[in-house]
Each structure stands twice: as C-alpha cells, then as structure tokens.
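Undergrad: Mind folding the following:
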Amino acid sequence: MSTTPLLGPAEIRELAARAGVRPTKTLGQNFVLDGGTVRKIVRQADVGEGDRVVEVGPGLGSLTLGLLEARADVVAVEIDPVLARLLPETVARHVPGLTVQEAGEQADGHPVTVLRDEAGRDRLTIVLADALDVTELPGPPPVALVANLPYNVSVPVLLTFLERFASLERGLVMVQAEVADRLAAPPGSRTYGVPSAKTAWYAAARRTSTIGRSVFWPAPNVDSALVRLDRREPPSTTATREEVFAVVDAAFAQRRKMLRSALAGLAGSSDAATAALTAAGVDPQDRGERVDVEGFARVAEQLVAPVQATGGNLGGSSGRVDA
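TA: All right, here's what the predicted structure looks like:
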C-alpha cells in the first residue's frame, strides 16, 4: 500500500485559518492532528482496497486521507458547507490523479461533489448534509462506517446509520471515552443503558483503544476511545424494532425503578407489566440494567398483543433512532 501524506498540525491550522474555521465545542469539532492515530483507526476498521466506506464529519480531511491511503472508496457526509468546499481541494493536493467532478444533487436534494481517479473510479464522494437527515447515499452501498463522531450527536448518528444502512457490515468510531463504555457495556454493568441495548440490536460492540487528548485540536476536556462494531442479526422476535426500543426507553427512563414499575405506563398498569415480564422470563423486580436486548424483545412481544387489542401502539416510527 502506498503512503499518502496525511495532515499534520501546521497544515491543519493553516487550512482552518484559510477557510475561516475555528473549531467549536458547540459543534463537537475536534480535529485529529496525529497521523499515527488516523492509521490506527483505519487499521482497526479492517479497511481494504475497494471497500465502500461512509465517514461522518470528515472535517478538514485527516481521516479521509487515511481511508484513501488504504485504497477505500469514501462517502463523506459533512454538515458544514465551508468544510465541504475545502475538502476536495485538500484531498486532490494529497492524492495525485484525482479530479473534482461537477457537483450535483442527490434525489433528496443534498449537494454532492465527486473526486474521480484516472481510471474513472469514484474515490471520494462528499455529501453536504446533516448526518441525521441522510436517508440515502450515492453509489454502491457502504460496507463500513468509519468516523471521528462529534461528541454531541455520536450515539444518535451511530444508531441512525446502523438502522438506515443495512449494508454496513462493520464500523469503527471514535467517541468520548464515557460514551464508548456505554456502547460496549454488557448487561449487569454499571454503564449498561439505552445506548448499550440499542446498539446490541444491530451489532456486537467492543472498546478497542483509548485515545489521549493531545492528538486533537482543540484538545477536548475528556479522553476519547475507539469502538469496533460488527453487524449481527437482530433478536428473533415478532415485535418490531420500534416496539423493542420503546420498552428499552421505558426501562431506563428512571433506571432505579424495578421493571414492573418502569413499564407500568407502557403496559397500562403495574400488574399488567408484571404479567408480561413473567411471561417473558424476566424478573419483575429486576431493573433494566440486568436485561439484555433479547430479554427486552421478549418483553415487547408480551406487551404488543394487549396494546394492539385496545387499538394502541407500542412505540412509534420516527425514522430517527435516538439514544
């Protein structure tokens, strides 16, 4: 694999200054300065030649260049129009032979810019959009999600992409260390909660590495960590994902409550919740942190029939999967 010149601290600051961009904590912008960290992310994501990879929040292009170095084809979703305009120029300067094609639009109206190599292969496609609004991606379906996710929306973005893009076989995301613990937490642990259970619906998650603060500009107030995700089949259940997630949300809304009380609102009463939990093989006196996603699916099955019989609806379908 040929080595691509990655962005260093001086160039990152120069690019930001030229674009008039000052990273802000409000947008969760922390640009990676260290090429070694970029290559670690790409390596742990098992990205190889020809893989179609979606990257959320490419920023100035640090990770984008690392993915292109691995010969992946990248679809980058960027919310900031200034950064989306700057990225093609930066990438073309670092990766010889790429040319910028005339920008167009997706069917959903999001502007798209393509960088194509001399063989006519689309190496980088930039979609200007809020990641939570993206319902389709141009080109072949992506097989991997690799991203330095903005801290303030990391869990909603991750869950939304896992739901909307079933082609995603794996992922490697950098998030706040505390969030990484929650995503990968097993049932019964102190950090197990809504993000843990919902992520487990789609994938097996594990924390792989801690990333120190010094590799970012600006340096955040907390450490970061890498989380590896490998797609798996959701639990076998007659309940829908929305119905299962409604049970998960209710179970952790007041996490110190026993499940028979926490689910009373969904079930109609504490007695009805107790009956559903017992039928599902879950102790009504347990708390949500003791139940795995398969257990929540069994509980949802038991709650669906009584709710539907009264004309109700256990859980909605907003199209956005919040944590």
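
Undergrad: from here on, contacts and neighbour counts on C-alpha atoms
TA: Will do.

Undergrad: Do you have the helices of the stretch 1-150 of the chain handy? List them.
TA: Ranges of helices in the stretch 1-150 of the chain, per DSSP state H, counting those that start in this stretch, are 9-19, 35-44, 62-69, 81-94.

Undergrad: and the longest one, what does it pack onto?
TA: It refers to helix 81-94. Judged by 3 or more CA pairs under 8 Å, 6 or more residues apart in numbering; DSSP states H and E, helix 81-94 is in contact with helix 9-19, strand 99-100, strand 111-116, strand 122-128.

Undergrad: Please enumerate residues in contact with it?
TA: Helix 81-94 is contacted by residues 4-6, 19, 21, 59-61, 65, 78, 98-100, 113, 115, 126-128 when judged by CA atoms under 8 Å, 6 or more residues apart in numbering.

Undergrad: Could you pull out the buried residues of it?
TA: Val82, Leu83, Ala84, Leu86, Leu87, Pro88, Thr90, Val91, Ala92, His94 (16 or more other CA atoms under 10 Å).

Undergrad: check contacts around the residue nearest to Ser189 when sequence neighbours are not counted.
TA: Leaving aside its chain neighbours, Ser189 sits nearest to Glu289 (7.1 Å; criterion: CA to CA, 6 or more residues apart in numbering). Counting by CA under 8 Å, 6+ apart, Glu289 touches Pro187, Gly188, Ser189, Arg190, Tyr192, Gly193, Phe252, Arg255.

Undergrad: Name the secondary structure element that contains the fourth one.
TA: In this case it means Arg190. In this structure, Arg190 sits in neither a helix nor a strand according to DSSP states H and E.

Undergrad: how much space between the spatially closest residue to it that is not a sequence neighbour and Ala273?
TA: Closest residue in space to Arg190, ignoring its immediate chain neighbours: Glu289 at 7.8 Å, by CA to CA, 6+ apart. Applying CA to CA, to the nearest Å, the value for Glu289 to Ala273 is 17 Å.

Undergrad: next one: Gly35
TA: According to CA to CA, Gly35 and Ala273 sit 53 Å apart.

Undergrad: neighbour-wise, which of the two wins?
TA: Ala273 (24 against 19; other CA atoms under 10 Å).

Undergrad: Could I get the buried residue list for the helix or strand harbouring that one?
TA: Secondary structure from DSSP H and E places Ala273 in helix 270-279. The neighbour-count check on helix 270-279 (16+ other CA under 10 Å) flags Ser270, Ala272, Ala273, Thr274, Ala275, Ala276, Leu277 as buried.

Undergrad: Next, the structure of the following sequence, for comparison with the previous one:
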Amino acid sequence: MSSSDSSTSAGPRLLGPADVRSLAAALGVRPTKQRGQNFVIDPNTVRRIVRAADLSAGETVLEVGPGLGSLTLALLAAGHPVTAVEIDPLLAQALPSTIATYAPEQASELTVVEADAMDVTPAEIGAPTACVANLPYNVAVPVLLHLLKVSDSLRHGLVMVQSEVADRLAAPPGSRTYGVPSAKAAWYAEVRRAGPIGRNVFWPAPNVDSGLVAFERRDPPQTPASREEVFAVIEAAFSQRRKTIRSALTRWMPDRARLDEVFAATGIDPQLRGEMLGITEFAALAGAGRTQ
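TA: As a prediction, this is how the structure comes out:
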C-alpha cells in the first residue's frame, strides 16, 4: 500500500482480488486443500456476511480461519473486536501486520490465537459472544460443534460452509439431509440456512457451492442424561439409517427388554426411523436409558 493511501482517514480498506494475491505472493502462500483454504476476494461478500450476522454494536467476534484477513477487516470496519483463531503459523503471524496496514486505527482490536480450532480452549479465546467465520470446509462441522461445546459465551453466529454441509446443519427432522450433524447442532442452538455464496468470490474458486448458516444459542432439552450420553444415542440412531429406531439402538442398549422399557417410558414409537426424531426425543431416550 502506498504512503498516499487514505486508509487512516477513510477507515479500513477491504481486500480485493489484487490485494489477496499480492499478500499471498509476498508470504509465499498457496491455498491448500489439506486445510480447506479458499480465500475470499470479494469485498461485497464480506460486507454482506457482516450485515447478515446481525451483530450488536461493539460485540466481540470469534473468527476461525481468518486466512489473509478479508473477513477480519470487514468485521473490524463494522466496529467489532475480533479474536481470530488460525492454525497456519505463517498466516497467524502475518495477520496483525496486514491489519496494521489496511486498518491501522483498528489494529488494537485484533487478537490472534495461533491454534487448531478443534482443540482451542476458553482460556485461549476469551469470551466472544458471536462467531462469524469462513470455516475450513473439511472440518466445518466438528469445529462448530467444538466451539459451541467449549465456549458458553457464544450466543449466536454466522458461518460460511460448503452448501451440502449447510443443508445438513440446518435440516429439520424428517428431511432427506437430517442426520448426526443436524441433531447435535440442535442440542446447542437453533440453526438455519442464511443464503447462498457464489464460487467466484473465492481464490481459488472451489468446485462446490457454499452457503451461510446462522445459529442462535438455546438451552438444551431437559434430561437427566449428559450431552455425551445424548450424543451416543444420536450416533447409534443414525448408524443404521434405514432401520427402525428400535433396531438401530440395540448397539446402544443390547438388552432388548430394557430397550422396550425405554420406549414405553418415553412414549416414542420404536418403529419410527431415527431421522424422524428431534433433539428432544433423543434426549428423552438417553434420559430414560440412564434411569431404567
């Protein structure tokens, strides 16, 4: 950026295609499939994501996989402190410099955590109340579930994922795409699709479509069972998707007589398939199984 650039007076300058490629070239970075990296090169897209996230004024945002900083800059430009979790050491170390160049007045509002988002702890990320991120596509579901598990402060968020994954996360019971990700996400939050994202806003352009998923934290269902016990029922229910819920749950509870007692106690039809049950029913089964 030249010394005559007006970033300081005009506020943060967002990254366009030339900026992204220039930054990547300077760092010797090439996006890798291994880490699910696709850098956003369209300023209008990151502005749209920040608007759609429906953030409160000054709300602290957790961003996972900031990459070269496209979405980070848009969040800072909208007045939000950002805690960015980046697994790539080179990108993590370069991000503060990029922000200092493109958004000098907001540089102090950025905290970079060099870590794997699959293992990140509350001590590392603090207490952000929102998550806005372009999640690495190959680990999007486990990363989102881990963040919801370890960070009680996260109340809502908007994440960009592969379109097929967005469908799975937001699917209601009974739909074709409803499965383990849908049910586990429903334990933590109300999840919905929040719009499509075109392929041409990325570098490199992925060979899959992308989508936005919004979530709003809610209390889990009332049950004496733990989250882990409920999730064990979910996993068993979908391990044999074409079977009835009673047949599928025999690997969770091999004692069939006791399993029948669980169904009787909950009033859930054992002839249904697992895909017809919502998180409340899974929680009820786990709770009844625990107390039988």
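
Undergrad: related to what we said a few turns ago, make a ChimeraX selection of whichever of the contacts of Glu289 of the first structure turn out to be buried.
TA: Per 16+ other CA under 10 Å, the buried members of the contacts of Glu289 of the first structure correspond to this ChimeraX selection:
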select :187,192,193,252
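
Undergrad: circling back to that earlier point, does the residue nearest to Ser189 of the first structure fall in a helix, a strand, or a coil region?
TA: Taken by DSSP: H, G, I helix; E, B strand; the rest coil, the conformation at Glu289 of the first structure corresponds to helix.

Undergrad: Return the residue of the second structure aligned against it.
TA: The alignment partner of Glu289 of the first structure in the second structure, by TM-score structural alignment, is Glu275.

Undergrad: distance of that match from Thr244 of the second structure?
TA: Taking CA to CA as the measure, Glu275 of the second structure falls 10 Å from Thr244 of the second structure.

Undergrad: ok, now Leu148 of the second structure?
TA: From Leu148 of the second structure to Thr244 of the second structure the distance is 30 Å (CA to CA).

Undergrad: And Arg13 of the second structure, by the same measure?
TA: Separation of Arg13 of the second structure from Thr244 of the second structure (CA to CA) stands at 55 Å.

Undergrad: Likewise for Ala52 of the second structure?
TA: For Ala52 of the second structure relative to Thr244 of the second structure (CA to CA), the value is 39 Å.

Undergrad: now swap in Pro142 of the second structure and tell me
TA: When distance is defined by CA to CA, Pro142 of the second structure is 27 Å away from Thr244 of the second structure.

Undergrad: between those two, which one's more packed in?
TA: Between Pro142 of the second structure and Thr244, counted using other CA under 10 Å, the more crowded position is Thr244 (18 against 13).

Undergrad: how about that one, what's its match in the first structure?
TA: Aligned partner of Thr244 of the second structure by TM-score structural alignment: Met258.

Undergrad: Check Arg218 of the second structure too.
TA: Using TM-score structural alignment, the partner of Arg218 of the second structure in the first structure is Arg232.

Undergrad: and if you look at Thr129 of the second structure?
TA: Using TM-score structural alignment as the criterion, Thr129 of the second structure maps onto Val143 of the first structure.

Undergrad: Would you mind measuring from that match to Leu162 of the first structure?
TA: 11 Å.

Undergrad: Which of these two has more residues huddled nearby?
TA: Taking neighbours as other CA under 10 Å, Val143 of the first structure and Leu162 compare with Leu162 leading, 23 against 17.

Undergrad: which residue numbers in the second structure go with the host helix or strand of that one?
TA: Using DSSP H and E, Leu162 of the first structure sits in helix 154-164. Per TM-score structural alignment, the counterpart of helix 154-164 of the first structure in the second structure is residues 140-150.

Undergrad: which residues make contact with that stretch from outside it?
TA: Under the contact criterion CA under 8 Å, 6+ apart, stretch 140-150 of the second structure has outside partners 117-122, 154, 161, 165, 169, 181, 184-185, 188.

Undergrad: show me where the stretch 101-250 of the first structure has strands.
TA: Assigned by DSSP state E, counting those that start in this stretch, the strands in the stretch 101-250 of the first structure fall at 104-105, 111-116, 122-128, 144-148, 170-176, 203-211, 216-217, 224-231.

Undergrad: of those, which approaches Asp73 of the first structure most closely?
TA: Among the strands of the stretch 101-250 of the first structure, the nearest to Asp73 of the first structure by CA to CA is strand 122-128 (4.6 Å).

Undergrad: Report the inter-axis angle for that closest one versus helix 81-94.
TA: Following axes from the mean of the first three to the mean of the last three CA atoms, to 10 degrees, one obtains 170 degrees for the angle between strand 122-128 of the first structure and helix 81-94.

Undergrad: and strand 122-128 of the first structure, how far out from the chain's middle?
TA: Remark: strand 122-128 of the first structure is offset 19 Å from the chain centroid, using CA atoms, centre = their mean, to the nearest Å.

Undergrad: and that strand, what other elements does it pack with?
TA: Identification of packing neighbours for strand 122-128 of the first structure by 3+ CA pairs under 8 Å, 6+ apart yields strand 73-78, helix 81-94, strand 111-116.

Undergrad: quick one: Val42 of the first structure from Val304 of the first structure, how far?
TA: Distance, Val42 of the first structure to Val304 of the first structure, by CA to CA: 42 Å.

Undergrad: returning to that earlier point: distance from the match of helix 154-164 of the first structure to the first structure after superposition?
TA: Comparison of stretch 140-150 of the second structure with the first structure after fitting gives an average deviation of 0.4 Å (mean CA distance after the TM-score superposition for the first structure).

Undergrad: How far away from the center of its chain is that stretch?
TA: The answer for stretch 140-150 of the second structure is 6 Å, by CA atoms, centre = their mean.

Undergrad: what's the answer for stretch 278-288 of the first structure, then?
TA: On the basis of CA atoms, centre = their mean, stretch 278-288 of the first structure sits 30 Å off its chain's mean C-alpha point.
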